[in-house]
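J.: Kindly return the folded structure for what I paste below:
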Amino acid sequence: MTRFRPFAAGALAALTVLSLAACSSSDSDEDTTVAPVAANDELAALVPEEFRGATLDAVDGDSNPPMYSRDADGNITGITLDLATAAAELLGLEISVEANSFDASIPGLQSGKYDLSLWATDVTEERKQIIDQIPIGKVGYRFLGSASDEPVGDSMDQLCGKTIAAIAGQTTVPLLEVESTDCESAGKPAITVTTFPDQASAILAVKSNRADLATVNSVSGVYISDNDTELQLTGPIFNQKFTGIATAKGNGLGEAFAAAMQELVDNGTYAEIVESYGADSMLLDSVTLNPPVE
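T.: You can find the predicted model right below:
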């Protein structure tokens, strides 16, 4: 099982069918695959008996590089999959991944359809009641807008009157709804929030003039805007949260993956993977299952 490679230009190019225009650098196609990680017996012993030696079914997104996307061959790639795969190898496990909507990810964990969600799920108190969450980074959110439009300032009240596209179920949605109420209370136009199944669909809404802005996490926002001349990263940074992978609540996989992720932090593999995608801003010093919500 291969572990990871830096995000290749071909991965973004594959997203052009999803309305993400791609630019590439000539040296990003080098095959820098790293040899698989050997299973760690102490960590593998943390895996519940029913899962030991198994291939876990995982759900992921596929249109939000570098967190998750598809490479030139159509395969899912990205930070969340690479980190989960490396952790799984330490635990003596393998991962089989498929793309599905974020809305399907948490119900899929609860029903047993999926063992892991790699959707970079933000950690919230509400979610900690129903799933176990293993943080892999800390991100905030900003907005992608048309490069031809005036940039949005750093104040949330400058969103008043805007139509904003967001991923269905994203933690930005209730915050924007509160902000919309504040706009109206101040005598300003409301914010219109429209939801879409994935980042590519939200961006398409901006490009087709159905939305003024699309929410985007701070890591993906930098990558996408740097590689798509039609878009600019704009507006305030808000909604900073731990984000990560998730398992069903209380089945023991969460504890095992948290311990494995901490080992990846300690041995330097975690930083190596994250930095290979240019996502240094999300790096954590430690990993705690279901961390406190700040």
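
J.: from here on, contacts and neighbour counts on C-alpha atoms
T.: OK.

J.: need the longest strand for this protein.
T.: Counting by DSSP state E, the longest strand found in the chain is strand 231-248.

J.: which other helices and strands contact that one?
T.: helix 79-90, helix 102-111, strand 116-122, strand 131-146, helix 218-227, helix 253-267 (3 or more C-alpha pairs under 8 Å, 6 or more residues apart in numbering; DSSP states H and E).

J.: Can you lay out those as JSON lines showing mean neighbour count?
T.: What follows is the helices and strands packed on strand 231-248, written out as JSON lines (neighbours: other C-alpha atoms under 10 Å):
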{"stretch": "helix 79-90", "mean neighbour count": "25"}
{"stretch": "helix 102-111", "mean neighbour count": "19"}
{"stretch": "strand 116-122", "mean neighbour count": "27"}
{"stretch": "strand 131-146", "mean neighbour count": "25"}
{"stretch": "helix 218-227", "mean neighbour count": "20"}
{"stretch": "helix 253-267", "mean neighbour count": "21"}
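
J.: want to throw the ones you listed into TSV with distance to Asp157?
T.: What follows is the helices and strands packed on strand 231-248, written out as TSV (distance: least, C-alpha to C-alpha, whole Å):
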stretch	distance to Asp157
helix 79-90	33
helix 102-111	28
strand 116-122	24
strand 131-146	14
helix 218-227	19
helix 253-267	38
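
J.: Second input sequence below; structure requested for side-by-side comparison:
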Amino acid sequence: MTILRMIAAASVAVLALTAEGTADERPTLRIATEGAYPPFNNRNADGELVGFDVDIARALCDRIEMTCVFVVQDWEGMIPGLLANRYDAIIASMAITEERSRKVHFTDKYYATRPAMVVPRDSTITEATDAGLAGRSVGAQSGTTHANYAEAKFPSATLKPYPIPLAYQEELQNGRLDAAIDDLILLSEWVESDSGQCCRILATLPVDEAINGKGIGIAVRKTSPDLRDAFNAAIAAIRADGTYKTINDAYFSFDIYGD
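T.: Here you go, the predicted model:
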């Protein structure tokens, strides 16, 4: 029995337990995403999962002839949930890092981006350096490469972890936080929205591969190398046939795949 058929057999009961899947005649694949990280994965006004990660997941599932069943999982529990067999893969803007790779297999990247720092519009902070942030509070989503980056690069600042980006954004709006670090695209989208008018991008930060990783990939269990390989072939296929570009252009004005 192939790994995909084993996954399908283990996943049949999931459709009865989640409202996110659409049943058809194809086997199901349980995909974890956060649902709180726009524009990559979040819920729309109707409560439906939307975003770049979600559309990419559906395109990849189509390529491997399976049906995505989405499981919403908080960020801190992503890898533990995968290892506990609550889902089969993570497609949630997860960076490919050495530390995570000790626990899971990653696919090739399906996009890449850079970290950035945001501050209130009237902030007196002039540079995103340790000296420039000394004595300041810097917010980041806990358990992310961005939190690790802030801790490593800005030791003179006070790192404040938050469960989701919305939490540190509200702190910035209310004047209770001096700065925050996150993905450049997420922050750029936010400061251009109504809720982000309080703030501005201070700087795009240099990538440190040891912290930021080698792009964004799909995580699977180490016992699922065939699934990883199937995803890799599917990523290459949607890049080649224009599907990736169609999804990309629905969200971004540039190729998010990177170099």
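
J.: on that earlier part again, quick one, which of the helices and strands packed on strand 231-248 of the first structure is nearest to Asp57 of the first structure?
T.: strand 116-122 (6.4 Å; C-alpha to C-alpha).

J.: Could you pull up the average distance between that closest one and the second structure after superposition?
T.: Taken over the aligned residues, the distance from strand 116-122 of the first structure to the second structure averages 1.2 Å (mean C-alpha distance after the TM-score superposition for the first structure).

J.: start and end residues in the second structure for that strand, please.
T.: Mapping strand 116-122 of the first structure onto the second structure (TM-score structural alignment) gives residues 89-95.

J.: ok, residues contacting the matching stretch?
T.: By C-alpha atoms under 8 Å, 6 or more residues apart in numbering, the surrounding residues in contact with stretch 89-95 of the second structure are 29-34, 40-41, 53-54, 57, 78-79, 82, 145, 212-221.

J.: Identify the residues contacting Ser11 of the second structure.
T.: Pro27, Thr28, Leu29, Arg30.

J.: Relative to Ala205 of the first structure, which of the helices and strands packed on strand 231-248 of the first structure is closest?
T.: Nearest of these (C-alpha to C-alpha): strand 131-146, 10.1 Å.

J.: What helices and strands are in contact with that closest one?
T.: helix 102-111, helix 199-207, strand 213-217, helix 218-227, strand 231-248, helix 253-267.

J.: Now tabulate these in JSON lines and tack on distance to Pro48 of the first structure.
T.: Shown next, in JSON lines, are these (distance: least, C-alpha to C-alpha, whole Å):
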{"stretch": "helix 102-111", "distance to Pro48 of the first structure": "16"}
{"stretch": "helix 199-207", "distance to Pro48 of the first structure": "34"}
{"stretch": "strand 213-217", "distance to Pro48 of the first structure": "33"}
{"stretch": "helix 218-227", "distance to Pro48 of the first structure": "33"}
{"stretch": "strand 231-248", "distance to Pro48 of the first structure": "13"}
{"stretch": "helix 253-267", "distance to Pro48 of the first structure": "7"}
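
J.: Can you check which of those gets nearest to Thr124 of the first structure?
T.: strand 231-248 (8.2 Å).

J.: Any idea how far the closest one is from the middle of the chain?
T.: Relative to its parent chain, strand 231-248 of the first structure has a centroid offset of 8 Å by C-alpha atoms, centre = their mean, to the nearest Å.

J.: just stretch 212-219 of the second structure next, same as before
T.: For stretch 212-219 of the second structure, the distance to the chain centre is 9 Å (C-alpha atoms, centre = their mean).

J.: of all the helices and strands packed on strand 131-146 of the first structure, which lies closest to Asp73 of the first structure?
T.: Comparing these by C-alpha to C-alpha, helix 199-207 comes nearest, at 18.1 Å.

J.: Read off where that closest one ends up in the second structure.
T.: Counting by TM-score structural alignment, helix 199-207 of the first structure corresponds to 165-173 in the second structure.

J.: any idea of the angle the longest strand of the first structure forms with helix 199-207?
T.: Angle, strand 231-248 of the first structure to helix 199-207, by axes from the mean of the first three to the mean of the last three C-alpha atoms, to 10 degrees: 150 degrees.

J.: If we go by neighbour counts, what in strand 231-248 of the first structure is buried?
T.: Residues of strand 231-248 of the first structure classed as buried: 231-238, 240-248 (neighbour count, 16 or more other C-alpha atoms under 10 Å).

J.: related to what we said a few turns ago, and the match of helix 199-207 of the first structure against the first structure, how far off on average?
T.: Counting by mean C-alpha distance after the TM-score superposition for the first structure, stretch 165-173 of the second structure comes out at 1.5 Å.
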